[in-house]
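**Student:** coords please:
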Amino acid sequence: MPEITLNAPALFDLSGRVALVTGAGSGIGQRIAMGLAQSGADVALIDRRTDGGLAETANFIAGTGRRSVEIAADVTSQTALSDAVQRAEAELGSLRLAVNAAGIANAAPCEEMDEAQYQTLMDINMKGVWLSCRAEARAMLAHGKGGSIVNIASMSGVIVNRGLNQVHYNASKAGVIHMSKSMAMEWVDRGIRVNSISPGYTATPMNTRPEMVHQTKEFESQTPMQRMASVDEMVGPAIFLLSDAASYCTGVDLLVDGGFCCW
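**Tutor:** Below is the predicted model of the structure:
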């Protein structure tokens, strides 16, 4: 039997790598940024929020002994994203990892939806992911060391949620999934892996507002596991896809939905 040199725990170790996370001021993006630091990465934190969310994330990361930089930026602006990547690299080092979690959600009947509502969501959820990936990949390609990008999509890009009139949101997340696959194929021979995560119903601040209690119960009853995911349950999948443990994975959409899409 050949000598076994596998070190499984080391496959998930992100020590010495620099990551960038959009939407790092709240919800899934915030928890993933924290998890990346716990796995050894230094993390550039990007969000347009002004409520102290980025500072909260940065304080947590400091407690892990890792470095971070807080950057206020709008993902719909290529200039802002290019500047953010440049600052991240200037303060932390060459970018190797990225998670694009910035996004919004709202709903309205298709025939009644205002064009501005449709366009704003599309600009953030789809254009923002495209611009973010482009800025991140440009840096990774310039260094010639490869990298890994994970985009946060949604199971709503795979199925149509019962009782929710959100044609624009569903379309945006389907777009993120296929855009990720397309970018994965464009960069596959240059060492950049691109994958997506499609969360099911998740207990983010947006989904746990008091006025959402009735809808939350519906979400839980429709899910085979009979509960929503916690934001922490998106951290492991992200670390896996970013790490060497997923070195042969690119163009993958990982459903993390409590079994929802099985029904």
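
**Student:** contacts and neighbour counts: CA atoms only from here.
**Tutor:** Noted.

**Student:** Ala184: how many residues sit nearby?
**Tutor:** Look at Ala184: counted by other C-alpha atoms under 10 Å, it has 23 neighbours.

**Student:** these two touch, right, it and Arg190?
**Tutor:** No - counting by C-alpha atoms under 8 Å, Ala184 does not reach Arg190; the two are 10.0 Å apart.

**Student:** check what contacts the biggest strand by length in the chain and list those residues.
**Tutor:** Using DSSP state E, we find that the single longest strand of the chain is strand 192-199. By C-alpha atoms under 8 Å, 6 or more residues apart in numbering, the residues outside strand 192-199 that reach it are 137, 140, 146-157, 176-177, 180-181, 183-184, 187, 234, 237-238, 241, 249-257.

**Student:** now with 6 Å, please.
**Tutor:** Contact with strand 192-199 is made by 146-155, 180, 184, 250-257, as judged by C-alpha atoms under 6 Å, 6 or more residues apart in numbering.

**Student:** another for comparison:
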Amino acid sequence: MQLFDLSGDIALVTGAASGIGQAIAIGLAQAGADIACLDRPGSAGLADTLGRIEGQGRRGLALEADVRDVAALTEAVARVERDLGPLSVAVNAAGIANATPAEDMPEEQWRTMLDINLTGIFLSAQAEARAMLPRRRGSIVNIASMSGSIANRGLLQAHYNTSKAGVIHLTRSLAMEWAPHGLRVNAISPGYTLTPMNLRPEVAEQRKVFEETTPLARMATVEEMVGPAVFLSSKAASFVTGHDLIVDGGFVCW
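**Tutor:** Take a look at the predicted model:
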């Protein structure tokens, strides 16, 4: 369908070496976009993502940068525009997750979580918008989490939940600032998803709990985040901005 066709778009996806970011990068290529894949230096999965994008017949570009590094992000966006063309779509999926009881959490663990998951999203969106705003066209999608709207039972992750709540409200705030300039900003909040972190053997029992407490009685695959990302990035969502699209199998209803 033409509404979901991204042919002619140039997209930048952060966190593209694995998990949700990788799936979305490949999915945007399947929808017709050329893709710049960004992840932290040394990320082994970048080459795989790039190969799968090129396997769709699309142009790809691998970039290494820390999303906390303003200069590196600025240079990454410049390379996208130099090597692929004018940036028109961005998906900010870079992030981390871990758990520690709040009363025992070291200050550095708290700060690192917020620096990557929230400040990193802001700095990425800022660099992307500086390229898009003069052209008065573009879409930015930030990957948040249902944990930004609820506090998960049994998970000791106050820092993670706080970072994702921040992403949701940051998204709304940027959407309102940039709407008069033709730039849309939205968020996707995945529920429990089969990312590499959740496929580790040591969390096998926790996965059973995730499945039992989700109304659809299973976890999402990373590919199930592709449709929402394509929608929000495409003409099909031309009147959608400031929205947090929760993709959680019904979990927040309970």
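
**Student:** now the TM-score, please.
**Tutor:** TM-score for the superposed chains, counting by TM-score structural alignment, normalised by the length of the second structure: 0.99, backed by 254 aligned residues with a C-alpha RMSD of 0.7 Å.

**Student:** on that earlier part again, corresponding residues in the second structure for the longest strand of the first structure?
**Tutor:** Under TM-score structural alignment, strand 192-199 of the first structure corresponds to residues 183-190 of the second structure.

**Student:** what's near enough to touch the aligned residue in the second structure for Ser230 of the first structure?
**Tutor:** When the second structure is aligned by TM-score structural alignment, Ser230 of the first structure is paired with Thr221. Going by C-alpha under 6 Å, 6+ apart, Thr221 of the second structure touches 193-194.

**Student:** go again with 8 Å.
**Tutor:** Contacts of Thr221 of the second structure (C-alpha under 8 Å, 6+ apart): 193-195.

**Student:** what about Met197 of the second structure, how many neighbours?
**Tutor:** 14.

**Student:** I misspoke; the intended subject was Pro134 of the second structure.
**Tutor:** 11.

**Student:** is it true that it lies in a helix?
**Tutor:** Yes - with DSSP: H, G, I helix; E, B strand; the rest coil as the criterion, Pro134 of the second structure is part of a helix.

**Student:** list the contacts of it.
**Tutor:** By C-alpha under 8 Å, 6+ apart, Pro134 of the second structure has no neighbours at all.

**Student:** distance of the aligned partner of Ile32 of the first structure in the second structure relative to His159 of the second structure?
**Tutor:** Per TM-score structural alignment, the equivalent position to Ile32 of the first structure in the second structure is Ile24. As defined by C-alpha to C-alpha, to the nearest Å, Ile24 of the second structure lies at a distance of 25 Å from His159 of the second structure.

**Student:** who has more neighbours out of those two?
**Tutor:** Just comparing Ile24 of the second structure and His159: by other C-alpha under 10 Å the higher neighbour count belongs to Ile24, 27 against 22.

**Student:** show me the helices in the first structure, by range?
**Tutor:** With helices called from DSSP state H, the first structure shows them at 8-11, 27-38, 53-64, 78-92, 115-122, 128-143, 167-187, 213-222, 235-242.

**Student:** what's the fourth one packed up against?
**Tutor:** With contacts defined as 3 or more C-alpha pairs under 8 Å, 6 or more residues apart in numbering; DSSP states H and E, the secondary structure elements packing on helix 78-92 of the first structure are strand 18-22, strand 42-47, strand 68-72, strand 95-100, helix 128-143.

**Student:** which bit of the second structure covers the second one?
**Tutor:** Just to be clear, that refers to strand 42-47 of the first structure. Counting by TM-score structural alignment, strand 42-47 of the first structure corresponds to 34-39 in the second structure.

**Student:** mean deviation of the matching stretch from the first structure?
**Tutor:** Aligned to the first structure and superposed, stretch 34-39 of the second structure gives a mean residue distance of 0.4 Å (mean C-alpha distance after the TM-score superposition for the first structure).

**Student:** off-centre distance for that stretch?
**Tutor:** Relative to its chain's centre, stretch 34-39 of the second structure lies at 12 Å (C-alpha atoms, centre = their mean, to the nearest Å).

**Student:** cool, and stretch 212-225 of the second structure?
**Tutor:** 18 Å.

**Student:** okay, buried residues for that stretch please.
**Tutor:** Using 16 or more other C-alpha atoms under 10 Å as the test for burial, stretch 212-225 of the second structure gives 213-214, 218-220, 222-223, 225.

**Student:** ok, stretch 179-189 of the second structure next?
**Tutor:** 179, 181-189.

**Student:** so can I have CSV of those residues showing distance to Ala94 of the second structure?
**Tutor:** Shown next, in CSV, are these (distance: C-alpha to C-alpha, whole Å):
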residue, distance to Ala94 of the second structure
Ala179, 24
His181, 26
Gly182, 25
Leu183, 21
Arg184, 19
Val185, 16
Asn186, 16
Ala187, 13
Ile188, 13
Ser189, 14
